[in-house]
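Participant: Next come a sequence and a model predicted from it.
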Amino acid sequence: MTLIGNILWLIFGGLITAAGWFVAGLLVSLTVIGIPFGLQCFKIARLVLLPFGREVKIGNFGAGGFLANLLWVILLGWELCLAHLVSAATLAVTIIGIPFALQHLKLAKLSLLPFGAEIEVK
């Protein structure tokens, strides 16, 4: 089921979304200050490519991670989280879209607090 879900995900928008996260990571990484934020974009892009069979764990991010997450949320995290929540709500309208909506909820959690989050294979 995981393989089929990931293939359907890629066909119906996952590849384009991952490319968007990758380009965002490249743009943010143009400045030295933005490199840590770019790395988080790359982490999210990897999850967007194959979200089925993976789990997001928000761990202990320490003081530096807290400040980085705070800056992330203020600048762009809340918008990205909102976009994934809207996508999840839209997909959850149909029964066949519910598994994809759950993946968007997973991405919303990661796009809100990426620093200190770990992606684990189930």
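Facilitator: In hand now; what should we look at? Numbering: from 1, shown residues only.

Participant: contacts, neighbours, all on C-alpha from now
Facilitator: OK.

Participant: Next, count neighbours for residue 59.
Facilitator: By other Cα atoms under 10 Å, 12 other residues sit near residue 59.

Participant: Check which residues of the strand or helix carrying residue 101 are buried.
Facilitator: Residue 101 is located in helix 98-112, with elements delineated by DSSP states H and E. Buried residues in helix 98-112, counted by 16 or more other Cα atoms under 10 Å: 98, 100-112.

Participant: what about the strands in the protein?
Facilitator: Counting by DSSP state E, the chain has strands at residues 54-58, 117-121.

Participant: which residues touch the first one?
Facilitator: Strand 54-58 is contacted from outside by 47, 106, 109, 110, 113, 116, 117, 118, 119, 120, 121, 122, using Cα atoms under 8 Å, 6 or more residues apart in numbering.

Participant: out of the residues you listed, who has the most neighbours?
Facilitator: residue 110 (26 neighbours).

Participant: residues in contact with the closest residue in space to residue 9 that isn't next to it in sequence?
Facilitator: Using Cα to Cα, 6 or more residues apart in numbering and skipping the chain neighbours, the partner closest in space to residue 9 is residue 100 (7.4 Å). By Cα under 8 Å, 6+ apart, the residues touching residue 100 are 9, 88, 91, 92.

Participant: Against that first model, consider the following:
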Amino acid sequence: MKTILNVIWLLLCGVWMAIGYAVAGIICFILIITIPFGIASFRMANYALWPFGRTVVRKPTAGAMSLIGNIIWLVVAGIWLAIGHIVTGLAMCLTIIGIPLGIASFKMVPVSLLPLGAQIVSTDSDVGAGGVPVQRPAY
């Protein structure tokens, strides 16, 4: 099911949102000092192309530099990318079949606002909330 949703997402809005992230990443790479933001932007572009089956968790080891970087990102690019996700999510929610796609778009708003200190992981992986490994019982 997640493959079908990913393909529909890719065709309807994934490409456009990924292009937005890629443009932000290219601008960050051109400005040289903002290369860490560019890396985060390209990572989010990848997530925006194929979001179903993946989720975002916060790294517990992210420090003060990621906080400062997130504040700068929020002012420069984050607010615009978040608005793009909100507009896309509202447009998707206009149809019954688009509701899961709209929810996925809303789910990307926090990472578009504060990308540094976030990690995109597969929902099938053994990473729990906060990026802490989950201990599975050995049966």
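Facilitator: Good, I have the coordinates. Bear in mind that the values here come from a model prediction, so they are computed numbers and not experimental data.

Participant: Just flag the most distant two among the contacts of strand 54-58 of the first structure.
Facilitator: Using Cα to Cα, the pair of these lying farthest apart is 113 and 122, separated by 20.4 Å.

Participant: Can you report how many residues lie near residue 34 of the first structure?
Facilitator: So residue 34 of the first structure, with other Cα under 10 Å, has 14 neighbours.

Participant: show me where the second structure has helices.
Facilitator: Ranges of helices in the second structure, per DSSP state H, are 2-9, 15-30, 35-49, 64-73, 79-92, 99-107, 109-113.

Participant: average distance between the last one and the first structure?
Facilitator: So the one you mean is helix 109-113 of the second structure. When the first structure is superposed, helix 109-113 of the second structure averages 0.8 Å from its matched positions, counting by mean Cα distance after the TM-score superposition for the first structure.

Participant: What of the second one?
Facilitator: Once the two structures are superposed, the average separation between helix 15-30 of the second structure and the matching residues of the first structure is 2.0 Å (mean Cα distance after the TM-score superposition for the first structure).

Participant: quick one: the aligned residue in the second structure for residue 85 of the first structure from residue 111 of the second structure, how far?
Facilitator: The equivalent of residue 85 of the first structure in the second structure is residue 86 (alignment by TM-score structural alignment). Distance of residue 86 of the second structure to residue 111 of the second structure, given as Cα to Cα, to the nearest Å: 13 Å.

Participant: Go through the buried residues of helix 98-112 of the first structure and name the one nearest residue 36 of the first structure.
Facilitator: residue 111 (14.1 Å).

Participant: pretty sure the closest one is in contact with residue 45, am I right?
Facilitator: No - using Cα atoms under 8 Å, residue 111 of the first structure makes no contact with residue 45, being 10.3 Å away.
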